[in-house]
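Peer 1: Just to be clear, the model below is a prediction. Sequence and coordinates:
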Amino acid sequence: MSSSATANGPFGYPSVRRDDTVETLHGHKVADPYRWLEDPDSEETKVFVEAQNKLFFDYIGNYPKRETFKQKLTNLWNFEKFGCPFKRGDKYYYFHNSGLQAQSVLYQQESLDAEAKTFLDPNKLSDDGTVSLNTYGFSKSGKFFAYGLSASGSDWVSVHVRETQPGSKENYEEKPLEWAKFTGLEWTHDDKGFFYSRYPKPERDTDKGTETDSNKNAALYYHKIGTPQSQDIVIFKPEDPEHMVGAEVSDDGKYLVITVIRGCDPERKLYIVDFAKTFAKTGKEEVTGDFEMIKVVDEFTAEWDYVANEGTVFWFQTTLEAPKRRIVKYDLAHPEKGFAEVIAQSEDVLTQARVVNEDKLILVYLHDVKHVARLHALHTGKDLEPKELPLPLGSIIGSLSGRKEDKEIFYSFSSFITPGSIHRYDFETSKHSVFRETKVNGLKADILETKQIFFTSKDGTKVPMYIISRKDAKQDSNNATLLYAYGGFNISITPSFAVTWLNFIQHMKGVVAVANIRGGGEYGQEAWYDQGKLGKKQNVFDDFQAAAKYLIDNKWTKPDKLAINGGSNGGLLVGASINQAPELFGCAIADVGVMDMYRFHKFTIGHAWVSDYGNPDKKEDFEVVRKYSPLHNVQKDKPYPAVLITTGDHDDRVVPLHSHKLLATLQHEARNNAKPILERVETKAGHGAGKSTAQRIEEATDKFSFLALALDHHVWED
């Protein structure tokens, strides 16, 4: 039995079939009339997508400044982007984009002063720029380069190997390795092969990235170069099929550090393999599956990130008895001594630890959502000179390159309104220098400013928020304002240079606010992350709505002029917020969001998110998500703001069904809403990573065209 809804509402929404699917979950009868949209390959789903896309593009075609916005954004985007140089073997490498190239190109140099030569250009791998470099790893000697390519934004990668010397074979092996996902590429120091993680091939033979099957039974493999993938050796397979595994070869090449990962939970198990003992046991000086595992930590009690080792002594960054992280060391030869503290937890959150120049420990901390980089002695933990790397106040380190054997480091930093620069620090001469400056054509940074404020959430918690605007912006309640947040998975949302936002601010006289709500990692696991997950997830939505109220109460904007945006977990944030407090917003844009909180764990990697959301198969967790699941809390009592839901047809992380089902439900229940409820589906795109520059510009243009129409904002200044 099924019924078909007719096109309805002032925007002529397409007819979408509703069926009579109902199931009982923990005593609750749950209707799921759009479950058929879970099949991305059905003709009916394809018709749905085509109709919704047509409706969306017809609507934004009414924005008169759409092409002007795109032109100005393209002009701002067209600046040279450089990555930090890094040394592998006897050569330097760096990523570079000339401005509007679809993907950044990897260059090779004999020295920092030598001519740069193209080493890997992903733009030559597809006509439309939708094949991207997802992961890579150089062998210790620098002779070999393994790299994973993603097509259309899928999380699946095909792993290739090439030699790095000029004139050597670019395709070292005949066939790439397939079905790798969420993996590093870690070489043994003899250049013979590398470790990587992969899943079994999905049962359904579909285009990579469009399947919805659950990803389980990940395993760590060793690939010996020059041999077929069928001969790859299983090194480790977690007992639980939903667990994942990561691996890192130690600095000296004598050990393999393995972490067992339980979903997205930062707490991990820690195992170490001693290659010498294994080789002695097997009688072979090569990797086999007969590893002897040292189970250093066999429980999910803390985060463990390998920093360095000297012989049997290992240094780790950990949350063990330190929710803001500290540095400890552990001696494999004396396990009875346990973990010894090297650098204690501080008031700031430790986000990165790196050893360079043999024994210099660089620690990057987050202080009120701003970075500080401090130098210490590896063995003693004592401060070194300089105590801190030079950083402008309020900036964020985007990347930092340097290894234990390197005598120099490179680090880049930026802020919301400055693209920043790359700096070099030479430890042999103690000399700091600016290596490369970034300039953006058309950016009027002198008319822009950033402020950080703190607002009070519903339960009294002080929450930081950045407000980026023109200096001439008036707090008269009339600013078109975009409020952005994420709020989950221990991820900190730090200042970043985004020309899309700056185009909105500079030319449309808009305001952007970035709220560092709970659920992230801005103030550590205990104070921030744990307070925004599982049974405390409502704190995330309360923080976000309090941020909106602050902007309104302080006359930055008013509800009719306030747009909200978030992606992935942030898409869930937007979806839940428009159900709970639609009166606060004039426009809502939810990107690739998790919207069906009853079934998220059944598709691709969704089972990994029970760390934040709980398991809906358990009654106590189901009762929590039942209160905020966007799909199941669509309401009829209050009018909705204008809503735009975006997704990608190759999103195999948060599969498109989440967006489709919520959209269909909103269009049905709020069909007479005065403002539009629409969807934009990007083709040949996934969860976000790997998009070409052209795709990003088009997407931003479409979203801000929708925002301008939704907020009735037609201010423009060239």
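Peer 2: Everything's here; your move.
Peer 1: switch to C-alpha atoms for all contacts and neighbour counts from now on
Peer 2: Will do.
Peer 1: residues contacting Lys237?
Peer 2: Applying CA atoms under 8 Å, 6 or more residues apart in numbering to Lys237 gives the contacts Asn217, Ala218, Ala219, Leu220, Val245.
Peer 1: What about the first one, how many residues nearby?
Peer 2: Same thing as Asn217. The local packing of Asn217 (other CA atoms under 10 Å) involves 17 other residues.
Peer 1: which ones are touching it?
Peer 2: By CA under 8 Å, 6+ apart, the contact list for Asn217 reads Tyr199, Pro200, Lys237, Pro238, Asp240, Pro241, Glu242, His243, Met244.
Peer 1: Of the residues you listed, which qualify as buried by neighbour count?
Peer 2: Taking 16 or more other CA atoms under 10 Å as the criterion, what is buried in these is Tyr199, Lys237, Pro238, Glu242, His243, Met244.
Peer 1: measure the third one to His607 for me?
Peer 2: From Pro238 across to His607, the span is 15 Å (CA to CA, to the nearest Å).
Peer 1: cool, the first one as well?
Peer 2: Distance check for Tyr199 against His607: by CA to CA, it reads 14 Å.
Peer 1: element containing Leu662, please.
Peer 2: When elements are assigned from DSSP states H and E, Leu662 belongs to helix 657-669.
Peer 1: hmm, I was thinking of Glu698
Peer 2: Going by DSSP H and E, Glu698 is in helix 693-710.
Peer 1: So what touches that helix?
Peer 2: 60, 63, 65-66, 69-70, 73-74, 100-103, 500, 504, 563, 586-587, 589, 642, 644, 675, 713-714.
Peer 1: What segments of the stretch 451-600 of the chain are strands?
Peer 2: 462-470, 481-484, 511-515, 562-567, 587-591 (DSSP state E, counting those that start in this stretch).
Peer 1: Among these, which comes closest to Thr130?
Peer 2: Among the strands of the stretch 451-600 of the chain, strand 587-591 comes nearest to Thr130, with 19.1 Å by CA to CA.
Peer 1: centre of the chain versus the closest one, how much separation?
Peer 2: Computed by CA atoms, centre = their mean, to the nearest Å, the separation of strand 587-591 from the middle of its chain amounts to 18 Å.
Peer 1: here comes the other one, which I'd like you to weigh against the first:
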Amino acid sequence: MPWHSALKRLSGACLLASVTLLAHAADKGAPPTAVKPVTDRYGALAVTDPYRWLEKAGTPEVQRWSAAQDARTRGYLDQLPARQPMADWLMKQAAASSSAYYDLKAAGGQLFALYNQPPKQQPMLAVMGQDAEPAKARIVLDPNALNAKGTTAIDWYVPSPTGKLVAVSMSENGSEDGSLHIVDVTTGREVDAVIPNVQYPTGGGSVAWREDGSGFWYTRYPGADAPAERRHFYEQVYYHRIGDDPAKDAYVLGQDFPRVAEIALDARPGTAGVIVAVANGDGGEFAHYLIGKDGRTTQITRFEDKVVAAALGPDALYLISRQGAPRGKLLKLPLGDLTLAKAQTLVPESEAALEPGGEFGAANITVTKTAIYLREIIGGPSRVAIYGHDGTQRGQLPLPDVATVDEVEALDDGSLLVAVKTYLEPARFVRFDEASGQAAPTALRQTSPLAFDDVEVVREFATSKDGTRVPLNIVRKKGTKLDGSHPLLLNGYGGYGVSMVPRFLGAATRLWLDGGGIFVVANLRGGGEFGETWHTQGSLTNKQNVFDDFAASARYLVDKGYTAPARMAAIGGSNGGLLMGATFTQHPDLFRAVVSTVGIYDMLRVELDPNGAFNVTEFGSVKNPAQLKALYAYSPYHHVKSGAKYPAIFMATGETDGRVNPMHSRKMIARLQAATGSGRPVLLSINAHAGHGMGSSLSIRVNQQADIYAFLFDQLGMAYKPAQ
């Protein structure tokens, strides 16, 4: 009998059962886990939680339990013959890959970039000329030199318009709990006081410089001295002048923002000031303000206006609006009168979606002296459309099929650097010349020791439960026979309006393909692949559509002869971890093995965590009766059934995760280990030096990949055949 019904006759707001039981796991070999039932009431609904005690991370009891689980998982993984060879091979490929440059920012006639140079543990900050010649680049800031353990990471950076200084947020152990450092670009030395509490996973963080480089606007949280209920909420905007005491920085904006406000700042040289984009949590509502050069603040849009992005041009403000246009339209608002009602529709809604992306959309609108470049997405792949300032269509940037662009950086010479990504080629930047309309390769490209010439990507469509067509990006070796024999790994996400776009698949996928596997990415509802309607059909009380889409995708792949249930695995992380949990609790027989990382599983207690409160606009709240009904209906933790034949499960989490509380993984694993009737392992890996994945060192990332693929190869009976 499920725990949520076994004791539902109990009443009261929160009742602790008087008996503590020591439950021996149905998953043989798993450590025994104490059962200490607690019952909560949500109106007339009584819900019993057998493992509430596992939420208390700092207690010796939970620490002992976590250590026992991790030791059990290491005992399973480390004895697999392929596991260490996989780790060695993956590290060898990482070390043999070329340096990668990304997150480009032009300033002061220079080009800044984050710079990844395997086998170094963390990306660095580099600067070069706008000729984009990496051979001339030099390092401005190297976190690896600051911390030999590789656990200090750059969260983000913003150079001053003059290019003389750069503001860098850094954090430890994957926590994303960032402090701001001001670095002299020439010497690499810090030149100002460190400003704490500028970045956290709840609302992120941001900086916008004054045009002369004398100071900057930045985001700040109440900090460690504030009460716990405020510490990672109430993000606000402050102004700092170089050389001043940060404790005396001037408050600018935010006291009337929602508790779950997420703020992004955007300043562009030669424009009228700073755009402040404010998200109302994670559900897709935005408001926008302009901080003028005189320091005065003007509100331009409100949450109900459905404007999801804003960018300043030399003479106008450009806005992506979903008001009456769920796929998005581009508005133009002259700076002389910032009344939204007077905005002109410059680019009407089309079959392509204009998504926020980047820093709440600013990254997807690039305005130059002669044109406007808009990133558009159609079901997963993206393109860059070109328009005149009057809205005249001028074509598109030349791109490969099934590609994506997530960076368009305008340079001083009238050209743009465009990041092009596909599933089968490493990321590269091309230079697009506005005057000639020609694109040319640059030396800013990553190379891989592995080739994918024998591999192809095809797009097919599954049909979901309600008839919706769901795109599938199928990565397979050329000549693959559809005889149902292939191991197949299905990946999905489906949330927050985040689109699953093409990305170079790299060494781990090469390893999978060479083992005879097929890799598939599903573009599920909840994402932004077809605009806001696609997102809302998979959010709040519509979340079940996401799980139906994923199940339909799996069944399609079986029906078409790609694989069979006994040969199929699923993988997802974070919101994709919720997808994994909901799928295998609703359809235990659909997959042979499931990998779920940093996942969300107890949907009735998500909003009690700091970042969970930000998710209410995406998932809903137990305080809303209709949303409570939906949350409870799919909450994976509450639908684990004793004796069900669950797939083999591998979960991974990090103890410093500020986005998803690791307690979700602890409780879900305990419940599954007690319930499963399949005889297959249910494993949990817990890393003390990792968080949600951002800022993890190279060695942590490589070893987790080795754990995942060794587990999958073992469970699906695959032979390890690494490419040479």
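Peer 2: Great, that's in hand. From a predicted model like this one, the values you see are computed outputs, not experimental measurements.
Peer 1: Still touching in the second structure? Go through the contacts of Asn217 of the first structure.
Peer 2: Of the contacts of Asn217 of the first structure, the ones still in contact in the second structure (both residues aligned by TM-score structural alignment, their matches' CA atoms under 8 Å) are Tyr199, Pro200, Lys237, Pro238, Asp240, Pro241, Glu242, His243.
Peer 1: what range in the second structure matches the helix holding Leu662 of the first structure?
Peer 2: Per the alignment by TM-score structural alignment, helix 657-669 of the first structure matches residues 663-675 in the second structure.
Peer 1: number of nearby residues for the aligned residue in the first structure for Gln705 of the second structure?
Peer 2: When the first structure is aligned by TM-score structural alignment, Gln705 of the second structure is paired with Ala700. When counting by other CA under 10 Å, one arrives at 17 neighbours for Ala700 of the first structure.
Peer 1: Next one: Ala700 of the first structure from Trp716 of the first structure, what distance?
Peer 2: Distance from Ala700 of the first structure to Trp716 of the first structure, by CA to CA: 17 Å.
Peer 1: Lys462 of the first structure now?
Peer 2: Distance of Lys462 of the first structure to Trp716 of the first structure, computed by CA to CA: 35 Å.
Peer 1: swap in Ser496 of the first structure?
Peer 2: 24 Å.
Peer 1: Between these two, tell me which one has more neighbours.
Peer 2: When neighbours are counted by other CA under 10 Å, Ser496 of the first structure and Trp716 differ, and Ser496 comes out ahead with 18 against 15.
Peer 1: which ones are touching that one?
Peer 2: Ile396, Ser414, Ser415, Phe416.
Peer 1: so what's the last one up against?
Peer 2: In other words, Phe416 of the first structure. So Phe416 of the first structure contacts Thr450, Ile468, Pro495, Ser496, Phe497, Ala498 (CA under 8 Å, 6+ apart).
Peer 1: Identify the residue of the second structure aligned to it.
Peer 2: Match for Phe416 of the first structure (TM-score structural alignment): Tyr423.
Peer 1: ok, the nearest residue to its match once chain neighbours are set aside - how many residues close by?
Peer 2: The shortest distance from Tyr423 of the second structure to any non-neighbouring residue, by CA to CA, 6 or more residues apart in numbering, is to Phe504 (4.2 Å). A count of nearby residues for Phe504 of the second structure, using other CA under 10 Å, gives 14.
Peer 1: and what of Asp78 of the second structure?
Peer 2: Neighbour tally, Asp78 of the second structure, other CA under 10 Å: 13.
Peer 1: Ala548 of the first structure too?
Peer 2: Counted with other CA under 10 Å, Ala548 of the first structure comes out at 27.
Peer 1: And for Asp476 of the first structure, the neighbour number?
Peer 2: For Asp476 of the first structure, using other CA under 10 Å, the count is 12.
Peer 1: And for Glu717 of the first structure?
Peer 2: Around Glu717 of the first structure there are 7 residues (other CA under 10 Å).
Peer 1: Assign a three-state SS to it, would you?
Peer 2: Three-state call for Glu717 of the first structure (DSSP: H, G, I helix; E, B strand; the rest coil): coil.
Peer 1: Can you tell me how far the closest residue in space to it that isn't next to it in sequence is from Cys587 of the first structure?
Peer 2: Nearest residue to Glu717 of the first structure, sequence neighbours excluded (CA to CA, 6+ apart): His507, at 4.9 Å. As judged by CA to CA, His507 of the first structure and Cys587 of the first structure stand 19 Å apart.
Peer 1: Those two: which is more packed in?
Peer 2: Neighbour tally, His507 of the first structure and Cys587, criterion other CA under 10 Å: the higher count belongs to Cys587, 30 against 17.
Peer 1: show me the residues around the aligned partner of the more buried one in the second structure that make contact.
Peer 2: Counting by TM-score structural alignment, Cys587 of the first structure corresponds to Ala593 in the second structure. Ala593 of the second structure sits next to Met568, Ala569, Ala570, Pro647, Ala648, Ile649, Leu712, Gln715, Leu716 when contact means CA under 8 Å, 6+ apart.
Peer 1: Now render these as TSV, adding neighbour count and distance to Ile386 of the second structure.
Peer 2: Below are the contacts of Ala593 of the second structure laid out as TSV (neighbours: other CA atoms under 10 Å; distance: CA to CA, whole Å):
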residue	neighbour count	distance to Ile386 of the second structure
Met568	27	42
Ala569	27	41
Ala570	26	38
Pro647	27	48
Ala648	22	48
Ile649	26	46
Leu712	25	44
Gln715	21	49
Leu716	18	47
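Peer 1: what do we get in the second structure for Phe144 of the first structure?
Peer 2: With TM-score structural alignment as the criterion, Phe144 of the first structure matches Leu165.
Peer 1: does that match really touch His181, like I thought?
Peer 2: No - the criterion here is CA atoms under 8 Å, and Leu165 of the second structure misses it with His181 at 10.2 Å.
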